[in-house]
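Enquirer: sequence plus the predicted model coming up.
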Amino acid sequence: MTRPSEVDEAYKQFFRDLPFEQLKPEWEELFLEWLMFDYKPKSGASSLVEYILKDPDHIEKIVRDQFQQIAQTQKYSLFEILEIERSKWFLLEDIYTGKTYKVYEKKGTTQIKNPGQIPGRVANVDGRWYLVGANSVYFPITYTKRLKGKMKRMEIRNFSPKDTVELLRAQENHPPKSPPKVTKKQVSEKRKELQAKYESLAKEYNVTLSITDLLKKIDEENRSALGDFWQEMMKNGLPEKFFFDQWQLLEDVWNYFPHKCLNGLSPVEMFSKLKGRS
């Protein structure tokens, strides 16, 4: 089994210079998963494999066989949720290989309602795929077919819980900014500025989705997954290159123009209204 000195070494490999007192519970869970499945101490075998071989707890044969199946078939990757059968299973696509898995998972399929992405570990036990390891993190984004093709060509095969923690730490260090508190005049001026910028860049990027149509779609959006909304816009004339190059512009358009679901206000106006009450 992994000795204390090896755990210390593993911690340094995983977190580098992160002080122990700054460790978040969800990061610790991912570290323990990595320690069990991926970290190779001097013996050369992972903690799970070593446990199976030594069997210090004399586990039942059926449980031992299941552990062996997990050790032999497990893989960690970034998966996109293609379909959800509540309380039963996910249909997941490995972002880096394109392979799909029908993964049986009761808790996750009751909590997650929309397509998105989850980094996680799957393993096949008795002919069925399951999520194993730490609780999965959910990112409410999806990729276009073109971007998925680029991801496959990158041929990434060593994605691990370390990468997931890096993403979470980056979010921690750079949290999304709250919309500014603004006046009606500032909103009006900002809208004119954004419309002019969009129309100018539309010529450069061959955008066929007019600003009028985009604003209509934003006004009618119904709080579905944001990634799905922009995917729909890309099907309606918003080039993928424009989306990635001009994301800040699109984010500002989203925040400064009206949404019916916000009673005709924009997110920044709603924020200013709520801020005024606090």
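Expert: Nice, thanks for sending it over.
Enquirer: CA only for contacts and neighbour counts going forward, please
Expert: OK.
Enquirer: next up, the contacts around the residue nearest to F15 when sequence neighbours are not counted.
Expert: Counting by C-alpha to C-alpha, 6 or more residues apart in numbering, F15 lies nearest to K162, which is 7.9 Å off, once chain neighbours are set aside. Neighbouring residues of K162 by C-alpha atoms under 8 Å, 6 or more residues apart in numbering: F14, F15, L30, F31, W34.
Enquirer: buried sites along the strand or helix carrying K162?
Expert: In this structure, K162 sits in helix 161-173 according to DSSP states H and E. Under the neighbour-count criterion of 16 or more other C-alpha atoms under 10 Å, helix 161-173 has P161, K162, D163, T164, V165 buried.
Enquirer: ok, how many other residues are close to Q117?
Expert: 23 (other C-alpha atoms under 10 Å).
Enquirer: wait, it touches S77, no?
Expert: No - shown here, Q117 and S77 do not form a contact pair, counting by C-alpha atoms under 8 Å, at 10.4 Å.
Enquirer: gap between the residue nearest to F15 and R169?
Expert: From K162 across to R169, the span is 10 Å (C-alpha to C-alpha, to the nearest Å).
Enquirer: picking up where we left off before, quick check, nearest of the contacts of K162 to Q231?
Expert: Within the contacts of K162, the smallest distance to Q231 is 30.5 Å, found for L30 (C-alpha to C-alpha).
Enquirer: next, the one to line up against it:
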Amino acid sequence: MDEVIAEKLDAPAPVIGEVAAGDYRIKVRAARQDAPDSPVLVLAPAMGVPAGYYRKFVAHLHRQGLQVVSYDVRGQGETEPRVTRGIDFGYQDFVDDLDGVLDVVDETFPDTAPRFVLGHSLGGQIAMLHTAARPGRVRGAILIASGAVNYRVYPGLRKYYYNLLGPQAIAAVSAVLGFWPGERFGFGGRQAGGLMRDWARQGRTARWRLSGAATDYDAALERVSAPLLTVTVDNDTLAPKSAMDDLVGRTGGPRTERHYSSADAGAGLDHFKWARNAGELSGWIGDWVRGVLER
């Protein structure tokens, strides 16, 4: 299986199930190992990024002996329909969808296969919020190039434009149009208005208040005891270390911090490019997962 994935990076992994999510049917794909009890990583993608973007990263993780489950979130990649006026969802829906993906994992993999969540950017936020809301469901969480949106923790004066006014303007446009046409503005892709309002609210208030959520996420984050691996990357102005620290700083579990540099990768990096140059990073992840399981 490893050779197949390595040689056919443009071919998606096999579908192992679907999640019913409102008007959506989310296909769940898995790069599996011959040993069915190998650790399973569920990969939550960044805003506007299709799951296919991570195929090379998935191949590297697979070489580490890990089983990798991937999926496209609502309205992205192969998950249709595309977002438009009248279609709305938010962060809580994404948390619920990740839980549904883990239900598919439970139906497919044996109980002896440890479960982990791995999230990039917005996917890291969702992975962290899910870990807080569903304690004990996964053994640990891996966050890459992720962080809170809270404008206060970003460096320099640019934060007032890019991290405060920018998100609020996006939320306002989303409220008027009924969705965010990010493909026209070069940010985030086409997204539901509710998702962008949740995103902007966190940036403005520094609180995790999700529309329609029954969970007090600020309190739940303080109770997280699962191990965390947090990875920042070079040239990442969207998720600097201060944003990552703000996202996970209230949690109480053991945290391993790493920074992935261009020297580590052997190539230039930024908020997105790391996924195409993740051989060394995948080794770190494999070592960390094995370390967690040895505790």
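Expert: Here it is on my side, so go on. Quick caveat, the model's predicted, so the values are computed rather than measured.
Enquirer: list the TM-score for the superposed pair.
Expert: Aligned and superposed, the two chains score 0.22 in TM-score terms (TM-score structural alignment, normalised by the length of structure 1); 115 aligned residues with a C-alpha RMSD of 7.2 Å.
Enquirer: what's the local residue count around R25 of structure 2?
Expert: 18.
Enquirer: now do the helix of greatest length in structure 1: which elements does it pack against?
Expert: Of all segments of type helix in structure 1, defined using DSSP state H, the longest is helix 184-205. On a contact count with 3 or more C-alpha pairs under 8 Å, 6 or more residues apart in numbering; DSSP states H and E, helix 184-205 of structure 1 meets helix 211-220, helix 247-256.
Enquirer: now the angle from that helix to helix 247-256?
Expert: Put simply, helix 184-205 of structure 1 runs at 140 degrees to helix 247-256, going by axes from the mean of the first three to the mean of the last three C-alpha atoms, to 10 degrees.
Enquirer: tell me the buried residues in helix 184-205 of structure 1?
Expert: Residues of helix 184-205 of structure 1 classed as buried under the neighbour-count rule (16+ other C-alpha under 10 Å) are V187, K190, R191, L194, Y198, A202.
Enquirer: distance to D213 of structure 1 for these - can I get that in TSV?
Expert: Conversion of those to TSV gives the following (distance: C-alpha to C-alpha, whole Å):
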residue	distance to D213 of structure 1
V187	20
K190	18
R191	15
L194	14
Y198	12
A202	13
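Enquirer: tell me the one of those residues nearest L274 of structure 1?
Expert: V187 (16.0 Å).
Enquirer: nearest spatial neighbour of that closest one, chain-adjacent residues omitted?
Expert: Using C-alpha to C-alpha, 6+ apart, the closest residue to V187 of structure 1 is Y256 (6.6 Å).
Enquirer: related to what we said a few turns ago, need the helices and strands packed on helix 184-205 of structure 1 in CSV with mean neighbour count and distance to L53 of structure 1, can you?
Expert: What follows is those, written out as CSV (neighbours: other C-alpha atoms under 10 Å; distance: least, C-alpha to C-alpha, whole Å):
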stretch, mean neighbour count, distance to L53 of structure 1
helix 211-220, 16, 57
helix 247-256, 16, 51
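Enquirer: now those helices in JSON lines, with distance to F229 of structure 1?
Expert: Output for those, formatted as JSON lines (distance: least, C-alpha to C-alpha, whole Å):
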{"stretch": "helix 211-220", "distance to F229 of structure 1": "9"}
{"stretch": "helix 247-256", "distance to F229 of structure 1": "11"}
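Enquirer: could I get the full set of helices for the stretch 1-150 of structure 1?
Expert: Here the stretch 1-150 of structure 1 has its helices, by DSSP state H, counting those that start in this stretch, at 4-15, 25-37, 47-54, 61-73, 106-111, 145-153.
Enquirer: what helices and strands are in contact with the helix or strand hosting L61 of structure 2?
Expert: In this structure, L61 of structure 2 sits in helix 55-63 according to DSSP H and E. Judged by 3+ C-alpha pairs under 8 Å, 6+ apart, helix 55-63 of structure 2 is in contact with helix 2-7, strand 67-71, helix 279-294.
Enquirer: if we go to 7 Å?
Expert: helix 2-7, helix 279-294 (3 or more C-alpha pairs under 7 Å, 6 or more residues apart in numbering; DSSP states H and E).
Enquirer: just name the most buried of the ones you listed.
Expert: helix 279-294 (a mean of 16; mean count of other C-alpha atoms under 10 Å).
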